[in-house]
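Have a look at this fold, sequence not included:
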């Protein structure tokens, strides 16, 4: 493993910026000092570049096994690394659903062979696999995933007794997708009666409504408070939901945390006109008021982390009529550039981006020695050029599905280097393959 010396980087870490050198040795940050003068196998001149801790994405769908015509762990981890995401946590609604310990281990084996980024996988919960869920090892699995609202596949957990037992007995973090199924079905049936099969995509946020989200999120919070469960609510999409969360408790002491996704911080319902099914997500992109309120909750600490919910589908699938087109879109390559664009717009600071995309994810999930730029920590690092314009187009999109909802957008910031567990995995526009990411470990 090469020793790497990063010279004169502007480090963005733990609420401050400063220029320093960093020595990486045997996968770890060996030394942080203003002037390190040692021999290294590789020297990166980082003058004028900003060094952030590698992003940790706590919600991705990489589609393997069973849906690899859309994506796979190899293809999407490449895109993640090119976007400055050094670690990911992947969801269980693959085919077959990850509902047994054997199926969970199968995914870890695939990632150990193929993933360029560090990895973890959620154990899936259903209405009848509590025994398998309770066997999950909290030391090397990120959490339990519960769909409290069917998004994709058949993993809806809607049995009240099952939910109560899950929240009562789970010894580890439960991450939830919250949309009330009965409300969504009622709204959908209403518009089917009015419009038949010709429902326009602009009605997506009305069908998968604020009410549906809030009913489910508030139930999850209620269950977590009842049982003192460690709860993490994914992809908050409404202003109303942001008031379920507290910013007066230190993150390390919080029992209930929340995530915002980049698409809910960027797009609004006005974008359905031009983007159509390409911004069809569950939960839906909603109003400009919702978007701005979510960002405010990120800034004031009610929402703790920023992630992607990366969920690719093929162009053919997205071209189907609204009712047939699946929800989800690819995001890992463009998540950090999107947040850096919001920085350029004066909406968020670089320190807050590092906090919400790295520090807080590591704290929230208690990840072992990652998410911070500290001596003795794994060298998961991303160097960005804040002043290098580039346009998102088909030629530079790395997702297997070949498209992005950000196509045509010019970003002001570009990823220059990404280091994964001490190896250079991306440099100046090129992926450097040959090294694999590591399985994440957790301190419980």
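Noted; the coordinates are in hand. No experiment lies behind these values; they were computed from the predicted model shown. Numbering: from 1, shown residues only.

CA only for contacts and neighbour counts going forward, please
Will do.

Which parts of the stretch 151-300 of the chain are strands?
Counting by DSSP state E, counting those that start in this stretch, the stretch 151-300 of the chain has strands at residues 174-178, 231-233, 256-261.

Use this one as the comparison:
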């Protein structure tokens, strides 16, 4: 039995990824259950520890226990380690240690790494790993210094450094965990332009993806961007601008959120929520007080999510771009999907459609399950499910009231959202056999 399990796990890179993430989550949950991890000195329930470990490893940010007040310094560092491993990827970390120890990276390890980083080939993967780690540590260091400078005005220098490091790693990895206490996120900094700009910068950079970051850093040498980078940058910018405008317009007269605030504060809050909805997980206002139209629009943004190879979730910006391109091509009567004067292979379009339909199906199933186990409004449940699947971490207040079955459902959604539905399907599905024939072509009426 044990040998069969080992053979199953080693059969394909997706299975190794799945088992690796699962083992890290279970190990993290056991560490969080230790009495030394909680302020009370008592062990937390296994499901709460599993929920927290999954949320940290899958860089989501949904919490059933307040991170700042419930956990000790030891618990914080366990959560931070899980965030770092989950954000960069455990295979990236393993490859880094192998490089440090001067161990040769095998072909199988390169294939797993390729799956982990969502790359098209194994060429240049080790070089990319070095860049990933360097860029991540560089951005996190800068973020920690910027946060420390601001926190030092409110607390002692030692505590400011501690908070600066924690929030920099958490927010760059789009995890959304914070130490502010009482589930307040960044509510106290809603009018602080400095904190808003630093946080939005970390979320945006973390959501670009390491391939895009490498392209940005190499721009001066190459003097051009790849098609992938151009699509990511343009779609990300477009979604941020559109999101800001929609939230600003819908909430302009809503006195429960920002209706009574000044014009500048309204614009700042709208911009921050547009950015963080894409996978950041921190908030400067209570999103449960937004109008239902705004909340539903935020669900759409969370479903789209960040970009491939990043720390964020969702169907990804490139998938959204391909779908929009396919719609425009169909409307104009064109056969090819063209982005920035580049024709996309039909396989890319099929994959985009498949990913989107899979994700819609998972969100629908998760919503139906949660609507069965939880006594809450439908939009509140849909928001929670999409936030978990998109590894966003925003909540309308349902997370803390989840039943045992509800917590298990959200745990599975966070896990699937971080791995990706296709990776999970490839891992659990049978190995595809060789197709020896093609069926005759048929026609059906569409529309």
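Happy to help now that I have it. For clarity, every value in this text was computed on a predicted model and none was experimentally measured.

Can you calculate the TM-score here?
TM-score of the superposed chains, computed with TM-score structural alignment, normalised by the length of structure 1, equals 0.32; 241 aligned residues with a Cα RMSD of 7.5 Å.

before we move on, the earlier item: would TSV of the strands of the stretch 151-300 of structure 1 with distance to residue 130 of structure 1 be doable?
Output for the strands of the stretch 151-300 of structure 1, formatted as TSV (distance: least, Cα to Cα, whole Å):
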stretch	distance to residue 130 of structure 1
strand 174-178	13
strand 231-233	17
strand 256-261	21
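
how close does residue 102 of structure 1 get to residue 162 of structure 1?
Taking Cα to Cα, to the nearest Å as the measure, residue 102 of structure 1 falls 22 Å from residue 162 of structure 1.

Between these two, tell me which one has more neighbours.
Neighbour tally, residue 102 of structure 1 and residue 162, criterion other Cα atoms under 10 Å: the higher count belongs to residue 162, 17 against 10.

ok so, going back, how about CSV for the strands of the stretch 151-300 of structure 1, with distance to residue 5 of structure 1 and mean neighbour count added?
Shown next, in CSV, are these (distance: least, Cα to Cα, whole Å; neighbours: other Cα atoms under 10 Å):
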stretch, distance to residue 5 of structure 1, mean neighbour count
strand 174-178, 38, 25
strand 231-233, 37, 24
strand 256-261, 33, 24
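
These: which one's closest to residue 147 of structure 1?
Closest approach to residue 147 of structure 1 among these is made by strand 174-178 (4.9 Å; Cα to Cα).

That closest one packs against which elements?
strand 144-148, helix 210-227, strand 231-233 (3 or more Cα pairs under 8 Å, 6 or more residues apart in numbering; DSSP states H and E).

Between strand 174-178 and the longest one, find me the angle.
If you take axes from the mean of the first three to the mean of the last three Cα atoms, to 10 degrees, helix 210-227 of structure 1 sits at 160 degrees to strand 174-178.

Show me what helix 210-227 of structure 1 is packed up against.
If you count contacts as 3+ Cα pairs under 8 Å, 6+ apart, helix 210-227 of structure 1 packs onto helix 160-169, strand 174-178, helix 181-195, strand 231-233, helix 239-242.

Nearest to residue 107 of structure 1, out of the ones you listed?
Closest approach to residue 107 of structure 1 among those (Cα to Cα): strand 174-178, 18.6 Å.

C-terminal to whatever helix or strand residue 22 of structure 1 lives in, what's the next element?
Using DSSP states H and E, residue 22 of structure 1 maps to strand 16-25. The element immediately downstream of strand 16-25 of structure 1 (helix or strand, assigned by DSSP H and E) is strand 28-33.
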